[in-house]
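Asker: just coords:
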């Protein structure tokens, strides 16, 4: 069973924000998907126990209206609606769905995705023209090399437009054929001005991805699932590396993986604040860095 959600969780989250001088936050790693895709994702997590060595109980199983209401109650002023394909022929219609969703939900950063297929440059250009502000790249689920030649024109577009892409390329929670830091480093050697947001801070290769951020100024890292009790039991962040988080205080972004998370949203907020790296650092991670990256300051 999933961990019980806190009573009046919205008030609790907003209280945490107020404690560091914020009245809102930004979550760069949330998922809003077509129902049939969401059902498959949930089925994966429901059956994930043998893969990760323990259960992955999903905390938020409501419909879109319920999930939106919860994010708003938490004080999340802006969030992504990340989708991703696991096979050819999916990405274009996922992008159309995401565009329609964002048009109806003003807080949602219009999201898009792609897969290595001949049509990718065309539908990525269409997504950008329609207003896409963030892309999702899931190397593990898609099981493809980010350096696939079919994606060269896609990466060129994202680099030229400086549109960020959240890339799940770490080996956590389970490795894939093309996960790991090496493939992303090769990609950046070819496209050094890409803006990439490393999902889950690259778990479990935390230091290797921090090294990557040292070498490429367009690298950001999101906190998704990191520092929480769930992940600390599986793939803990090295205690000796925590001072490095201060060095990247301008390039760490809050992410939660809401709604398919095995704990309350509050747990991720507390995990970030529990690092005790100061109110200014926390404000940057919880809001200011993403506001600057996506030009969201009113």
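Answerer: Nice, thanks for sending it over. On a predicted model such as this, the values are computed, not experimentally measured, just so you know.

Asker: use CA for all of it now, contacts and neighbours both
Answerer: OK.

Asker: for residue 279, give its distance to residue 34.
Answerer: Separation of residue 279 from residue 34 (C-alpha to C-alpha, to the nearest Å): 37 Å.

Asker: can you check residue 50 too?
Answerer: Remark: distance between residue 50 and residue 34 (C-alpha to C-alpha) = 27 Å.

Asker: higher neighbour count, those two?
Answerer: Comparing residue 50 with residue 34 by other C-alpha atoms under 10 Å, the one with more neighbours is residue 34, at 14 against 8.

Asker: how about the more buried one, nearest residue that isn't a chain neighbour?
Answerer: residue 97 (7.1 Å; C-alpha to C-alpha, 6 or more residues apart in numbering).

Asker: neighbours around that neighbour, how many?
Answerer: That count, for residue 97 with other C-alpha under 10 Å as the rule, works out to 18.

Asker: cool, residue 166 as well?
Answerer: 23.

Asker: sticking with it, tell me its helix or strand.
Answerer: Element membership for residue 166, per DSSP states H and E: strand 165-168.

Asker: next: residue 269.
Answerer: helix 265-273.

Asker: now do that helix: everything it contacts.
Answerer: 9, 12-13, 16, 223-228, 256, 258, 282 (C-alpha atoms under 8 Å, 6 or more residues apart in numbering).

Asker: next, the one to line up against it:
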């Protein structure tokens, strides 16, 4: 995609060139104002879970961010929130559900944390129409294999509702990351629908193996292949054939991490296009696979 250093204004023309009605982005964040300020502070100033941090390209008011997504043609996206301690998740779910109700294009989303009552509030979220969940094993610092979550994984596998799982050691190692903890959950619940955030970078290989092994496991493209990520966590050339095959078989979905990215949104799309895996692959990743995964 030709850009003036990856201008967002060119995205609609790029979509028309591919014959796409828009984008389905399954890794977008909107948060309650107080929490968002704290998260942005960590991104900008760095810390134990962020390394050096980075400049946020879209540190804008909520309305301006929603409008930018609309202008670019992002037709569906969640407001992914995630709990990092007990007592947060139920309130976050109430907020994200309300945000989705009043924001056209926003998918109802929810989160969970290993704590008393977690099965009950996850079941309630499903009853209220949640289409996608998010958990962050690094920030949450919890083991996905704990007994408190056994019932949750079973509920989600039965419902077929996807979970975006941050399970890799990006931006820095910490928590129960790597393919083994979430891989053991999948062994117990092979029907679980999971999107591995960030393509599993930098542990690409083991997470690609999970996607190949389990019918409902996919990888999201969040920050992958961008100049920012390629500098420190380059995608291995040996996995290009698998990336092509997984994308065409429904197992790679578009994610961006908007708004907390250090470059224009369009650069994520440019990074995908320059892989030169073909228009059919781009159409699958940017639209078809997301529609199928989140039942949009």
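Answerer: Alright, I've got the coordinates. Keep in mind it's a predicted model, so treat the numbers as computed, not measured.

Asker: re earlier: quick one: the helix or strand just after the helix holding residue 269 of the first structure to the second structure mean distance?
Answerer: Following helix 265-273 of the first structure in sequence order, the next helix or strand is helix 279-283 (DSSP H and E). Compared with the second structure after fitting, helix 279-283 of the first structure has a mean deviation of 0.4 Å; criterion: mean C-alpha distance after the TM-score superposition for the first structure.

Asker: residue range for helix 279-283 of the first structure in the second structure?
Answerer: Counting by TM-score structural alignment, helix 279-283 of the first structure lines up with residues 279-283 of the second structure.

Asker: same check, this time on stretch 162-173 of the first structure
Answerer: Using TM-score structural alignment, stretch 162-173 of the first structure pairs with 160-171 in the second structure.

Asker: endpoint to endpoint, the matching stretch covers what distance?
Answerer: Stretch 160-171 of the second structure: ends 29 Å apart by C-alpha to C-alpha.

Asker: try stretch 167-181 of the second structure
Answerer: Stretch 167-181 of the second structure end-to-end distance (C-alpha to C-alpha) = 8 Å.

Asker: chain center to it, what's the gap?
Answerer: 15 Å (C-alpha atoms, centre = their mean, to the nearest Å).

Asker: and the contacts of it?
Answerer: Stretch 167-181 of the second structure has contacts (C-alpha under 8 Å, 6+ apart) with 48-51, 136-145, 182, 196-198, 200-203, 206-207, 210.

Asker: kindly report the same for stretch 23-39 of the second structure.
Answerer: The contact list for stretch 23-39 of the second structure (C-alpha under 8 Å, 6+ apart) reads 62, 73-81, 92, 95-96, 164, 197, 220, 222, 253-260, 286-287, 290-291.

Asker: now the buried members of those residues.
Answerer: 73-81, 92, 95-96, 164, 197, 220, 222, 253-260, 286-287, 290-291 (16 or more other C-alpha atoms under 10 Å).

Asker: among the residues you listed, which are in strands?
Answerer: By the criterion of DSSP state E, membership of these in strands covers 74, 75, 76, 77, 78, 164, 220, 253.

Asker: residue in the first structure paired with the fourth one?
Answerer: By TM-score structural alignment, residue 77 of the second structure lines up with residue 79 in the first structure.

Asker: residue contacts, its match?
Answerer: When contacts are counted by C-alpha under 8 Å, 6+ apart, residue 79 of the first structure touches 26, 27, 28, 29, 30, 107, 108, 109.

Asker: kindly report the same for residue 130 of the first structure.
Answerer: residue 99.

Asker: do you know how far it is from residue 166 of the first structure?
Answerer: From residue 130 of the first structure over to residue 166 of the first structure the distance is 19 Å, taken as C-alpha to C-alpha.

Asker: strands along the stretch 1-150 of the first structure, start to end?
Answerer: All strands of the stretch 1-150 of the first structure, identified by DSSP state E, counting those that start in this stretch, fall at 25-27, 76-80, 108-109, 111-113, 134-138.

Asker: if we can go back for a sec, weed out the non-buried ones from the contacts of stretch 167-181 of the second structure.
Answerer: 49-50, 136-140, 142-145, 182, 196-198, 200-203, 206-207, 210.

Asker: mind checking which of those land in helices?
Answerer: Judged by DSSP state H, those include 137, 138, 139, 140, 182, 206, 207, 210 as members of helices.

Asker: how about the nearest residue to the corresponding residue of the first structure for residue 93 of the second structure, chain neighbours excluded?
Answerer: Counting by TM-score structural alignment, residue 93 of the second structure lines up with residue 95 in the first structure. For residue 95 of the first structure, ignoring the flanking residues on the chain, the nearest one in space by C-alpha to C-alpha, 6+ apart is residue 112 at 4.9 Å.

Asker: do you know how far the counterpart of that neighbour in the second structure is from residue 33 of the second structure?
Answerer: The equivalent of residue 112 of the first structure in the second structure is residue 110 (alignment by TM-score structural alignment). To residue 33 of the second structure, residue 110 of the second structure is 17 Å away according to C-alpha to C-alpha.
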